[in-house]
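**Student:** structure for the following, please:
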Amino acid sequence: MAVVRATAEPVEMHGFRFTPLASPSRGTTTLAMWTVTAPPGASSPRHSMTEEEVLLVQRGRVVAHVGDASWELAAGDGVVVPPGEEFLLDNPFDEPADLLACTTAGMRARVGGAEITPPWAL
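**Tutor:** Just a heads-up that it's a prediction; the model follows:
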């Protein structure tokens, strides 16, 4: 068992702030979980992940684009992004949004032709 403390330094990327909560470097074996803060006007590049990812809106609203579909999500709403599916998240609203994200530890993402391993999933 590991205790996860809220002491991790956030990582800024594409206008979003990612704060690790649980990952192998923080005591898990198979899962990674982090918070995402999307300020007003933030928009991620279109990308895909090697593993399924679940996002749950905790505060505010965002628009999730998965494949050819788009949904406006508010607090309490979630979206499941299948592995390999093109995904984009944006906040066209006037208020920031906070989300909780969970996936398989060690997930990799393909962004603009480059593959990265997000540091919050390690």
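
**Student:** CA only for contacts and neighbour counts going forward, please
**Tutor:** Will do.

**Student:** tell me where this structure has strands.
**Tutor:** Under the criterion DSSP state E, the chain contains strands at 11-13, 16-22, 31-38, 47-49, 53-59, 61-66, 69-74, 78-81, 87-90, 97-104, 109-111, 114-116.

**Student:** as TSV, those with mean neighbour count would be great.
**Tutor:** Output for the strands of the chain, formatted as TSV (neighbours: other C-alpha atoms under 10 Å):
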stretch	mean neighbour count
strand 11-13	12
strand 16-22	22
strand 31-38	22
strand 47-49	22
strand 53-59	19
strand 61-66	22
strand 69-74	14
strand 78-81	18
strand 87-90	20
strand 97-104	21
strand 109-111	17
strand 114-116	11
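
**Student:** please give the structure of this sequence too, so both can be compared:
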Amino acid sequence: MCWPGRTWPRIRASSATPAGSPTTAELSTLLEAALAQLTADQVTERLDEVGIANARLRTMAEFAEHPQLEARDRWRDVDSPVGPLRSLLPPVTVPGRESAMGPVPAIGQHTDAIRAEFASGRDRTRRQEQS
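**Tutor:** Below you'll find the model as predicted:
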């Protein structure tokens, strides 16, 4: 990528070296020196050229506007106590089945049901311990 024809056998031989080892630190130093003068787009282009998976760190606003989310139809509108909100589908979906995207609950909406569920579990555990 940055040093055509150079093999770096010591680093290549230690690809399973744990993070924080001297080889990892050495590799980090080499990479930082090699990439410091490049723009993010140039680094991405070079990594893509040699088949190294990569991604750019985005702000929340950049993430929300990422064109692939729209292209892959990943956004859904869900109801909430403050009105409709744009929400992402879960990462794993089943083709032909729409993911359940229920409304966002109001604060405290399910509190009593959850407390009752935990209380019944506690009661069940006490009964089991007593028998």
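
**Student:** overlay them and tell me the TM-score.
**Tutor:** The TM-score (TM-score structural alignment, normalised by the length of structure 1) is 0.21; 44 aligned residues with a C-alpha RMSD of 4.1 Å.

**Student:** how close does the nearest residue to A109 of structure 1 once chain neighbours are set aside get to V66 of structure 1?
**Tutor:** Closest residue to A109 of structure 1 apart from its sequence neighbours, by C-alpha to C-alpha, 6 or more residues apart in numbering: M49 at 4.3 Å. For M49 of structure 1, the distance to V66 of structure 1 (C-alpha to C-alpha, to the nearest Å) stands at 12 Å.

**Student:** distance check, L56 of structure 1 against I116 of structure 1.
**Tutor:** L56 of structure 1 is 23 Å from I116 of structure 1, by C-alpha to C-alpha.

**Student:** V79 of structure 1 contacts L56, correct?
**Tutor:** Yes - assessed by C-alpha atoms under 8 Å, V79 of structure 1 is found in contact with L56 at 6.7 Å.

**Student:** so R110 of structure 1 touches F87, yeah?
**Tutor:** No - using C-alpha under 8 Å, R110 of structure 1 is not in contact with F87; the gap is 10.3 Å.

**Student:** F87 of structure 1 touches V81, doesn't it?
**Tutor:** Yes - between F87 of structure 1 and V81 there is a contact under C-alpha under 8 Å: 7.3 Å.

**Student:** any common contacting residues for the two?
**Tutor:** Residues touching both F87 of structure 1 and V81 (C-alpha atoms under 8 Å, 6 or more residues apart in numbering): V66.

**Student:** any idea which element A116 of structure 2 lies in?
**Tutor:** For A116 of structure 2, the enclosing helix or strand under DSSP states H and E is helix 111-130.
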